[in-house]
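Sequence and predicted structure, then a few things I'm wondering about:
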Amino acid sequence: MRSAMKRVRKEETIENNGQCSKKQDESRHKKDPFSILPLDLIVEILFKLPAAKSIARLVFVSKLWSSIIRGKDFTKLYLTRSFTRPRLLFVVFCHYIPTQFLQSFSQEDPSSDPHHRVNISPHRCRLWSFSPPVRGLICRQNDTTVIIGNPSTGQFLTLPRVKSRRRGLFSFFGYDPVNDEYKVLCMTVLQVRQRRESRVVAEEHQVFTLGAKQKWRRIECNHDHLPPSLTKGVCINGVVYYYAWIKSEGSLISFDLISEVFNVIKLPEDIQCLVNYNGKIALASFCKLGTLDLWVLEDASKQEWSKVSLLVPSWTDLVVDENLYFKVRGTLSTGELIFTPTRPVRPFYFISFDLKENSAKKVVVEEIGDNFASLEIYFDHVESPMVLSNVS
């Protein structure tokens, strides 16, 4: 009799627990109706949204959606698709209303794409220069303040203040593909006196790895060097390259983001303009018409360079101003060689040279408008859904 009563009570307890669990599930589904959707369907819904900015807003839908969107797997999947749809990214400085904004367009056909604009600053004193975008993110710096931004979502994140009393600061931005990490390299400027001479070098080299609870770390550099003001690095395969002076001689500095080691590469010619040429670092000078010479770094460890001479086709029928000089910007992911004017032109355009077809075309971007003092353009930019998390 007692055993029968215990069995009945146990069955009642199981039934009650089942009812409670069912009620809890129903309550949870009422609070979060999206939790009943399969993971694959959620990802498919996110991929059908028109822009990464729309995806970033959905982190507030539920904890599940937030974990999916913030997850590295989703970001990698989204970036894989974005690399097949490269974009142009403009950093524009306006005339009459002191302001700065970012604007992106389809690289294939700028006029066919609904473009997205992100305003940066309403004050002229806060117009800062940006580093070239790396996997959808950009970096800018003013004094000892460094900011990481995602132009696709319009989100900006201020990093902890660089620990230095010096005001002169250089910063470079890159991506470590082995550890899947974004890093910022900063160096401050020091004036060194040697007997009666004095020279300026960079020291106090520090690195910041993007992520929660990170901080600036001091690293060693055995090469006294100084980058020119406003110099920008080029990140290729986990290495940031930038031009710098060692004493009075121009050199190429490479900083390996994986090992965090500096190396000096001797230049075949003293050329400051660095470009990405078919996945390799190259030196390029200004170009008008005729032969274009590029020095391509074939092997950094052996310091081997090769010289590439290209016969640029005449584009006088594309350009009205025959006195306008152009700057080589490197090659696109499609292999096309890109030239941009050395001074602002309205409407803005650039020249695309198809190396295989030996033909040039003019690409006009009218949607920026004419009211700009200057602008910077970056190629092969990709949209990223990455949500920048608090680093503190």
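That came in fine, so what should we check first? Remember, predicted model here, so these are calculated numbers, not experimental data.

From here on, just use CA atoms for contacts and neighbour counts.
Noted.

And residue 186, how close does it get to residue 349?
Computed with C-alpha to C-alpha, to the nearest Å, the distance linking residue 186 and residue 349 is 33 Å.

ok, now residue 22?
62 Å.

what's the answer for residue 297, then?
29 Å.

Name the residue in those two with the higher neighbour count.
Per other C-alpha atoms under 10 Å, whichever of residue 297 and residue 349 has more neighbours is residue 297, with 20 against 17.

In three-state terms, label that one for me.
Three-state call for residue 297 (DSSP: H, G, I helix; E, B strand; the rest coil): strand.

now do the same end-to-end measure for stretch 359-374.
Counting by C-alpha to C-alpha: the opening and closing residues of stretch 359-374 are 28 Å apart.

Can you give me the buried ones in that stretch?
Buried residues in stretch 359-374, counted by 16 or more other C-alpha atoms under 10 Å: 360, 363, 365, 368, 372.

Also stretch 301-313?
Buried, per 16+ other C-alpha under 10 Å, within stretch 301-313: 305, 312.

And stretch 63-83, by the same measure?
65-66, 68-70, 74-75, 78-79, 82-83.

JSON lines for the residues you listed, including secondary structure and distance to residue 44?
Converted to JSON lines, the buried residues of stretch 63-83 look like this (DSSP: H, G, I helix; E, B strand; the rest coil; distance: C-alpha to C-alpha, whole Å):
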{"residue": "65", "secondary structure": "helix", "distance to residue 44": "12"}
{"residue": "66", "secondary structure": "helix", "distance to residue 44": "15"}
{"residue": "68", "secondary structure": "helix", "distance to residue 44": "12"}
{"residue": "69", "secondary structure": "helix", "distance to residue 44": "12"}
{"residue": "70", "secondary structure": "helix", "distance to residue 44": "16"}
{"residue": "74", "secondary structure": "helix", "distance to residue 44": "11"}
{"residue": "75", "secondary structure": "helix", "distance to residue 44": "13"}
{"residue": "78", "secondary structure": "helix", "distance to residue 44": "11"}
{"residue": "79", "secondary structure": "helix", "distance to residue 44": "15"}
{"residue": "82", "secondary structure": "helix", "distance to residue 44": "15"}
{"residue": "83", "secondary structure": "coil", "distance to residue 44": "18"}
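
second one coming, line it up with the first:
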Amino acid sequence: MEHWVFTLGGGVSRQWRKIPSPCPQHSPFTQGLTMNGRMYYLGLVPDLLSPVFVRFDISSEEISVLQNVEDAFWCRYYYTEIIEYDGRLAILDYSDLVKDGVMELWVREDEEKNSWSRKTLVLHPSHMNMVKTHIVHNMSLRVQGTTRNGDVILVPQHITRPDDQFIVLPQVTTHFYVFLYNLQKNHLRKVYIKSNRYNTKRWDVVGFDDIENFMSP
């Protein structure tokens, strides 16, 4: 495994540079979240059932594997994502969201002491009915970051498992929409994305500017 960085601006030569990495070989499976000059993500290590917590220091260009969250075990890592919660680093396990309306939120309280708090979030029955109405058959939801207001963006997706493989496909519909979930208020709402520029029925959310301006190619 190799790690490369590309520095933007600052008069530095704009080219890819290989950097040393003493951390164990791993494969990232979550999006990277950058906070206070450090990027965090979860990765898989061969022969380990539980993911590892990885930190990349942008200034020193050092990659390190941190101590795992105590008592946390994410065997269904396809449904785990690192997010920002109230200015703090957090890990959201939403593997039981569509089926039972339950999510587990781990919030880091102290980095040096590796102190985390755990909170179980349960959707209101009316919100659960909304999910059950729109997320049917082989559909699921995935976390695509948070808005500036701190709402978690939940994007509908199709999942197939041919030949024991796990394949995630974009949403197949002409109605562009996402769910926004407020963790602090425990409130879920559906937001339609209005656009007349696209004729395709297959689409996916790849980024966003703010709550009113989602990119939906």
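Yes, it's here. All figures in this text were calculated on a predicted structure; none of them were measured in a lab.

Mind checking the TM-score on these two?
For this chain pair, the superposition-based TM-score is 0.67 by TM-score structural alignment, normalised by the length of structure 2; 179 aligned residues with a C-alpha RMSD of 2.9 Å.

picking up where we left off before, the buried residues of stretch 359-374 of structure 1 in strands, which ones?
Among these, the members found in strands (DSSP state E) are 360, 363, 365, 372.

Please pull up the equivalent of the second one in structure 2.
Right, residue 363 of structure 1. The alignment partner of residue 363 of structure 1 in structure 2, by TM-score structural alignment, is residue 191.

List the residues that contact its match.
The contact partners of residue 191 of structure 2, by C-alpha atoms under 8 Å, 6 or more residues apart in numbering, come to 177-180.

Isn't residue 39 of structure 2 up against residue 58?
Yes - Residue 39 of structure 2 lies in contact with residue 58 (C-alpha atoms under 8 Å); the separation is 7.3 Å.

per the alignment, residue 84 of structure 2 corresponds to what in structure 1?
Looks like residue 84 of structure 2 aligns to residue 276 there (TM-score structural alignment).

thinking that match is in contact with residue 240, fair?
No - using C-alpha under 8 Å, residue 276 of structure 1 is not in contact with residue 240; the gap is 11.4 Å.

Compute the distance between residue 309 of structure 1 and residue 22 of structure 1, please.
According to C-alpha to C-alpha, residue 309 of structure 1 and residue 22 of structure 1 sit 73 Å apart.

In structure 1, what residue corresponds to residue 57 of structure 2?
Using TM-score structural alignment, residue 57 of structure 2 pairs with residue 256 in structure 1.

Quick one: residues contacting its match.
Per C-alpha under 8 Å, 6+ apart, neighbours of residue 256 of structure 1: 238-240, 262.

And what about residue 28 of structure 1, helix, strand or coil?
helix.

Next one: it from residue 63 of structure 1, what distance?
12 Å.

Would you agree residue 212 of structure 1 falls within a helix?
No - using three-state DSSP, the assignment for residue 212 of structure 1 is coil, not a helix.

Number of residues surrounding it?
If you count neighbours by other C-alpha under 10 Å, residue 212 of structure 1 ends up with 11.

now residue 344 of structure 1
Counted with other C-alpha under 10 Å, residue 344 of structure 1 comes out at 15.

Go ahead and confirm it touches residue 376.
No - the pair residue 344 of structure 1 / residue 376 is not scored as a contact, 9.6 Å apart, by C-alpha under 8 Å.

Following the chain onward from the strand or helix carrying residue 255 of structure 1, which element is next?
Using DSSP states H and E, residue 255 of structure 1 maps to strand 249-256. Next helix or strand after strand 249-256 of structure 1 toward the C-terminus (DSSP H and E): strand 261-266.

Touching that following strand from outside, list them.
Outside strand 261-266 of structure 1, the residues that reach it (C-alpha under 8 Å, 6+ apart) are 221-223, 251-256, 300, 303.

Buried members of these into PyMOL, please.
Restricted to buried positions by 16+ other C-alpha under 10 Å, the PyMOL selection for these reads:
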select buried, resi 221+251+252+253+254+255+256
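
Closest to the centroid, which residue in structure 2?
Nearest residue to the geometric centre of structure 2 (C-alpha atoms, centre = their mean): residue 81, 3.4 Å.

tell me the contacts of that residue?
30-31, 42, 91-93, 143.

mind redoing it with 10 Å?
Contact analysis of residue 81 of structure 2 by C-alpha atoms under 10 Å, 6 or more residues apart in numbering lists 29-33, 41-42, 90-94, 142-145.

how close does it sit to residue 158 of structure 2?
On the measure of C-alpha to C-alpha, residue 81 of structure 2 and residue 158 of structure 2 end up 18 Å apart.

How many residues are close by residue 132 of structure 2?
When neighbours are counted by other C-alpha under 10 Å, residue 132 of structure 2 registers 15.

let me redo that: residue 134 of structure 2
Other residues near residue 134 of structure 2 come to 12 when the count uses other C-alpha under 10 Å.

Now do the same for it: its match in structure 1.
In structure 1, the residue matched to residue 134 of structure 2 (TM-score structural alignment) is residue 321.

Surely its match forms part of a strand?
No - Residue 321 of structure 1: not assigned to a strand; according to three-state DSSP it is coil.

OK, contacts around it?
Per C-alpha under 10 Å, 6+ apart, neighbours of residue 321 of structure 1: residue 345.

Over to the one 5 residues further on?
Taking C-alpha under 10 Å, 6+ apart as the contact definition, residue 326 of structure 1 lies against 285-289, 338-343, 350-351.

can you tell me which of those residues lies nearest to residue 104 of structure 1?
Here the nearest of these to residue 104 of structure 1, counting by C-alpha to C-alpha, is residue 350; it sits at 15.0 Å.

The closest one against residue 376, yeah?
No - checked against C-alpha atoms under 10 Å, the pair residue 350 of structure 1 and residue 376 is beyond contact range at 12.0 Å.
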